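[1] Got a predicted model here, sequence first, then my questions.
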Amino acid sequence: MGRETLWLVVGFAGQLTFTGRFALQWLYSEYKKRSLIPVGFWYLSLVGSALLLAYAIYREDPVFIVGQSFGFIVYLRNLQLIARQKEQET
């Protein structure tokens, strides 16, 4: 597999993972019969964002880099807050 092909795979994997979070949120909300955001949403967001950020860095796209960098921080922070809440509940 060539370098360009590898980076296309990374980019598409990131986009697929990132899009999968919306499917997860929708199906989870349908299952619970109310709008909810499961923890998996934040993990998919983090992984998808990391893959897309790597792809953006490879492509040297400053707009894409800034956008994914900010999102990555938000997703990581949400996971930290969830972990902290679980610690306080136990």
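    Good, I have the coordinates. Source: prediction; values computed, not measured.

[2] hey, let's count contacts and neighbours off CA atoms from now on
    Fine.

[3] So in this structure, which helix runs the longest?
    When the chain is parsed with DSSP state H, its longest helix is helix 3-32.

[4] Return the set of buried residues in that helix.
    By neighbour count on 16 or more other C-alpha atoms under 10 Å, the buried set for helix 3-32 is 7, 10-15, 17-18, 20-21, 24-26, 28.

[5] here's the one I want to compare it with:
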Amino acid sequence: MWSFIQHVFIDQFNLWIALGFFAQAMFTARFLIQWIASERARKSVVPVAFWGFSLVGGALLLVYALHRRDPVFILGQAAGLVIYTRNLMLIAGEKKRALAETENLEIPSS
């Protein structure tokens, strides 16, 4: 058992493994952010930071998957990037519309 752990976590450790661990940590952090935001609001909430961490973590995991040449991992992460990007675009559009609506509601001073 120890030889397996030593091989997996120590002997083969390199910059790519470090990138993979960092990417996974970024990807995992999004769940912590979502959980904390939901607990604070006392309801299920998906903050913008969730999608930001999803995008960064997913992109880094895609780079790692490409390096590992893992087709399942590559397709899974690539598909996720489309979804994360689209959600960020929808949020940006919503903010833009809300800002335009607010500007239209302002009463000009005479």
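    Here it is on my side, so go on. Computed from a predicted model, the values in this text were never measured in an experiment.

[6] How alike are these chains, TM-score-wise?
    Taking TM-score structural alignment, normalised by the length of structure 1 as the basis, the two superposed chains have a TM-score of 0.94; 87 aligned residues with a C-alpha RMSD of 0.8 Å.

[7] re the thing from before, which elements pack onto the longest helix of structure 1?
    Judged by 3 or more C-alpha pairs under 8 Å, 6 or more residues apart in numbering; DSSP states H and E, helix 3-32 of structure 1 is in contact with helix 39-59.

[8] and which of the buried residues of helix 3-32 of structure 1 is nearest Ser45 of structure 1?
    Phe18 (5.5 Å; C-alpha to C-alpha).

[9] re earlier: tell me which two in the buried residues of helix 3-32 of structure 1 are the farthest apart.
    Greatest spatial distance among the buried residues of helix 3-32 of structure 1 (C-alpha to C-alpha): Trp7 and Tyr28, at 31.4 Å.

[10] And the counterpart of Ala56 of structure 1 in structure 2, how far from Ala25 of structure 2?
    Using TM-score structural alignment, the equivalent of Ala56 of structure 1 in structure 2 is Ala65. Plainly put, Ala65 of structure 2 is 15 Å away from Ala25 of structure 2 if you go by C-alpha to C-alpha, to the nearest Å.

[11] Could you do Ile74 of structure 2 as well?
    For Ile74 of structure 2, the distance to Ala25 of structure 2 - C-alpha to C-alpha - is 18 Å.

[12] ditto for Ala37 of structure 2
    On the measure of C-alpha to C-alpha, Ala37 of structure 2 and Ala25 of structure 2 end up 18 Å apart.

[13] Please apply the same query to Val72 of structure 2.
    According to C-alpha to C-alpha, Val72 of structure 2 and Ala25 of structure 2 sit 20 Å apart.

[14] Same check on Ala49 of structure 2?
    14 Å.

[15] do Pro71 of structure 2 as well
    Distance, Pro71 of structure 2 to Ala25 of structure 2, using C-alpha to C-alpha: 21 Å.

[16] Kindly report the same for Ser3 of structure 2.
    25 Å.

[17] Kindly report the same for Gly57 of structure 2.
    8 Å.

[18] Identify the residues contacting the aligned residue in structure 2 for Ala83 of structure 1.
    Alignment note (TM-score structural alignment): Ala83 of structure 1 maps to Ala92 of structure 2. Ala92 of structure 2 sits next to no residue when contact means C-alpha atoms under 8 Å, 6 or more residues apart in numbering.
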